[in-house]
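Enquirer: here are the coordinates; sequence isn't available:
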C-alpha cells in the first residue's frame, strides 16, 4: 500500500450502509364498486396506477422514513364505470449511512422505494384477488423516471415563478 505524500495511508471511501428497520401499511382502502352497485357481466378492465413518493428524516441519527403512495383504479374500458378503487400508503424506516449529502435525496426517492416495491406488489395482488377480482400483479415501477420527472417539474415551476426583467 502506497503512502500519500504527507505519510498518511490513502483514505478509503465511506462504506455505504443501508438497512430496512421496519415496513408498514400507513393507510389503505379498497372499494369493490361492482359488488356495491350489484352490477356484473363481461367487462374489459383498464387499470390506472399512480405513484407518489415522500421521504423525511427521523429524529434518530441516520434514520429516514420513506412513504410510497399508490392510487389504483380499474375501469370498464367500454363504459368507463369504475370496477374497483384502491389507495395504499406503504412505508419503510431505513438506516442509511455513508451516502454523501448530495446523493441522499435521490437514494431515498429511488433505492428505498425499490426495496419496498415487492411487498407492495404482493399486497395489491392479494387484496384484488380477495376483493373478487383477478389478482393484479403490478408492473415494475421506474422510480428513477418518477424522480427525474419530479425534478423537471420543480425546475419548471421555479423558472415560471422567477420575475422576468422587461
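Expert: All right, it came through fine. The structure displayed is predicted, hence computed values, not measured ones. Numbering: from 1, shown residues only.
Enquirer: can we go C-alpha only for contacts and neighbour counts from here?
Expert: OK.
Enquirer: can you pull the contacts of the residue nearest the centre of the chain?
Expert: Nearest residue to the geometric centre of the chain (Cα atoms, centre = their mean): residue 68, 3.6 Å. Shown in contact with residue 68 (Cα atoms under 8 Å, 6 or more residues apart in numbering): 51-54, 89-91, 113.
Enquirer: now list the buried members of those.
Expert: 53, 89-91, 113 (16 or more other Cα atoms under 10 Å).
Enquirer: want to compare, so here's the second one:
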C-alpha cells in the first residue's frame, strides 16, 4: 500500500511562479481631442488591441512576458479620435516545475493574468490624468487570445491553393 495517498503514481513537480519585477517598457498617451481644441458632448467608442510576447532571459528559469495594449477612443458621432494610448508592460518571472510542452501557454496565459491588475490600474490612471474619465478595462481572456494566435499561425503555415 502506497503512503501519503499517492497510490504509487509519480508525483508531478510542484509549479512555482514568482514575479521578480514589473515595469513599463514603453508608453505613449496622446490627447488628440485637446490638441484639436475640440469640445462639447462626446460619445466615446473605445477599441482595445492586445498583443503578447514572451522570451527567455539569460538567467535559468527566468522569463519576460510583455503585454502590449493599443487603445483608441473615438467619438461615435463623427469618428474623430479622442485619445490614443499605447502601452508595453513587462513582467519578469521565475518559473519552475512547468513541463516544457506546457511552458509556452503558461507564459502567455498565466503570466499576463498575474500582471493584468497592475496594467489595468496604469490605464485607468493615465486616462484620468489625461483629462478623460478613467478607463477601467474589462477582464481580458488570455486563453482566447492564445488560441486565436495558434489558429492564425496554423492558417499562415497551411499551403496556399
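Expert: Yep, it's here. Everything quoted here is computed from the prediction, not taken from an experiment.
Enquirer: got a TM-score for the two of them?
Expert: Here the TM-score for the pair of chains, by TM-score structural alignment, normalised by the length of structure 2, is 0.94; 157 aligned residues with a Cα RMSD of 1.3 Å.
Enquirer: which one of the buried ones among the contacts of residue 68 of structure 1 is nearest residue 131 of structure 1?
Expert: residue 89 (18.2 Å; Cα to Cα).
Enquirer: which residue, other than its chain neighbours, is closest to the closest one?
Expert: residue 69 (4.4 Å; Cα to Cα, 6 or more residues apart in numbering).
Enquirer: my guess is residue 57 of structure 2 meets residue 65, correct?
Expert: No: using Cα atoms under 8 Å, residue 57 of structure 2 and residue 65 do not qualify as a contacting pair, with a distance of 10.3 Å.
Enquirer: have a look at those two and say which one is more surrounded.
Expert: Neighbour tally, residue 57 of structure 2 and residue 65, criterion other Cα atoms under 10 Å: the higher count belongs to residue 65, 23 against 13.
Enquirer: need the three-state assignment for that one.
Expert: Under the three-state scheme (DSSP: H, G, I helix; E, B strand; the rest coil), residue 65 of structure 2 adopts strand.
Enquirer: for it, which non-adjacent residue is closest in space?
Expert: residue 54 (4.3 Å).
Enquirer: and what of residue 85 of structure 2?
Expert: residue 29 (4.5 Å).
Enquirer: tell me the SS of the one you found?
Expert: Under three-state DSSP, the three-state class of residue 29 of structure 2 is strand.
Enquirer: surely residue 49 of structure 2 is in a strand?
Expert: Yes: according to three-state DSSP, residue 49 of structure 2 belongs to a strand.
Enquirer: and the strands in structure 1, which stretches?
Expert: 17-32, 45-57, 63-76, 82-97 (DSSP state E).
Enquirer: give me the mean distance between the third one and structure 2.
Expert: Read that as strand 63-76 of structure 1. Mean deviation of strand 63-76 of structure 1 relative to structure 2 after superposition (mean Cα distance after the TM-score superposition for structure 1): 0.3 Å.
Enquirer: chain center to that strand, what's the gap?
Expert: 6 Å (Cα atoms, centre = their mean, to the nearest Å).
Enquirer: how about the residue nearest to the centre of structure 1, nearest residue that isn't a chain neighbour?
Expert: That would be residue 53: by Cα to Cα, 6+ apart, it lies 4.8 Å from residue 68 of structure 1.
Enquirer: for the one you found, what are its contacts?
Expert: Contacts of residue 53 of structure 1 by Cα under 8 Å, 6+ apart are 66-69, 109, 113.
Enquirer: now with 10 Å?
Expert: 66-70, 89-91, 108-110, 113, 143, 146-147, 150 (Cα atoms under 10 Å, 6 or more residues apart in numbering).
Enquirer: which ones are touching whatever residue of structure 2 lines up with residue 14 of structure 1?
Expert: Residue 14 of structure 1 maps onto residue 13 in structure 2, with residues paired by TM-score structural alignment. Residue 13 of structure 2 makes contacts with 96-99, as judged by Cα under 10 Å, 6+ apart.
Enquirer: try 7 Å this time
Expert: residue 97 (Cα atoms under 7 Å, 6 or more residues apart in numbering).
Enquirer: now residue 66 of structure 1
Expert: Shown in contact with residue 66 of structure 1 (Cα under 7 Å, 6+ apart): 54-56, 91-93, 108, 112.
Enquirer: so which of those is the most crowded?
Expert: Ranking these using other Cα under 10 Å puts residue 112 first, with 26 neighbours.
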